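**Q** Provided below for reference: sequence and predicted model.
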Amino acid sequence: MNQQGIRLVRFLKYELGLSSRSIALGLRRQRQSHGPLPMVLYQLGFIDLVQLDYLYEWTWSS
């Protein structure tokens, strides 16, 4: 995983409060679907719309 990926995982864990298991499942599903991780996490029900928006804002500003 590159530096940006590590920063994203830290953000998900410490800013959004996702568990390591949720993040790992999201990453696996992302690899299978080739979709953007924020949308995968939303589709799995791990984040809500407010968190999705916050995640995209963080991603675009980084």
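**A** Sure, I can see it.
**Q** alpha carbons only for contacts and neighbour counts from here, please
**A** Noted.
**Q** number of nearby residues for Leu11?
**A** One thing to correct before we go on: residue 11 is Phe, not Leu. Around Phe11 there are 16 other residues, counting by other Cα atoms under 10 Å.
**Q** how near is it to Glu57?
**A** 12 Å (Cα to Cα, to the nearest Å).
**Q** likewise His34?
**A** Distance from His34 to Glu57, by Cα to Cα: 21 Å.
**Q** Use this one as the comparison:
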Amino acid sequence: MSTRNKEIELLNYLHDELELSDKDMAVALRHREFDQAPLPMLLWQYGLVNLDQLGQILDWLHNDI
């Protein structure tokens, strides 16, 4: 699976399962261009997900590999 497809799946997971808004995800994606950090960490760093949600995201990413 391509990196682009995995990113789309991650964004869908964030929207559907964690109910992040498109606006919240856009903020993190915008900052990722400048910070060069993984999206889950940016979501947590900017307070868009809590520590439990970050763990869920990381588990999802680990299980998706």
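**A** Received the coordinates, thanks. As the structure is a prediction and not an experimental result, all values here were calculated from the model.
**Q** show me the contacts for the residue in the second structure that Leu52 of the first structure lines up against.
**A** Correspondence of Leu52 of the first structure to the second structure, assessed by TM-score structural alignment: Leu54. Contact analysis of Leu54 of the second structure by Cα atoms under 8 Å, 6 or more residues apart in numbering lists 40-41, 44.
**Q** got TSV for the residues you listed, with secondary structure too?
**A** Converted to TSV, the contacts of Leu54 of the second structure look like this (DSSP: H, G, I helix; E, B strand; the rest coil):
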residue	secondary structure
Pro40	helix
Met41	helix
Trp44	helix
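**Q** Just the closest of the residues you listed to Asn63 of the second structure, please.
**A** Nearest to Asn63 of the second structure among the contacts of Leu54 of the second structure is Pro40, at 14.9 Å by Cα to Cα.
**Q** Please say which position in the first structure that closest one maps to.
**A** Aligned by TM-score structural alignment, Pro40 of the second structure pairs with Pro38 of the first structure.
**Q** Give the closest residue to its match in space, chain neighbours not counted.
**A** Leu52 (6.3 Å; Cα to Cα, 6 or more residues apart in numbering).
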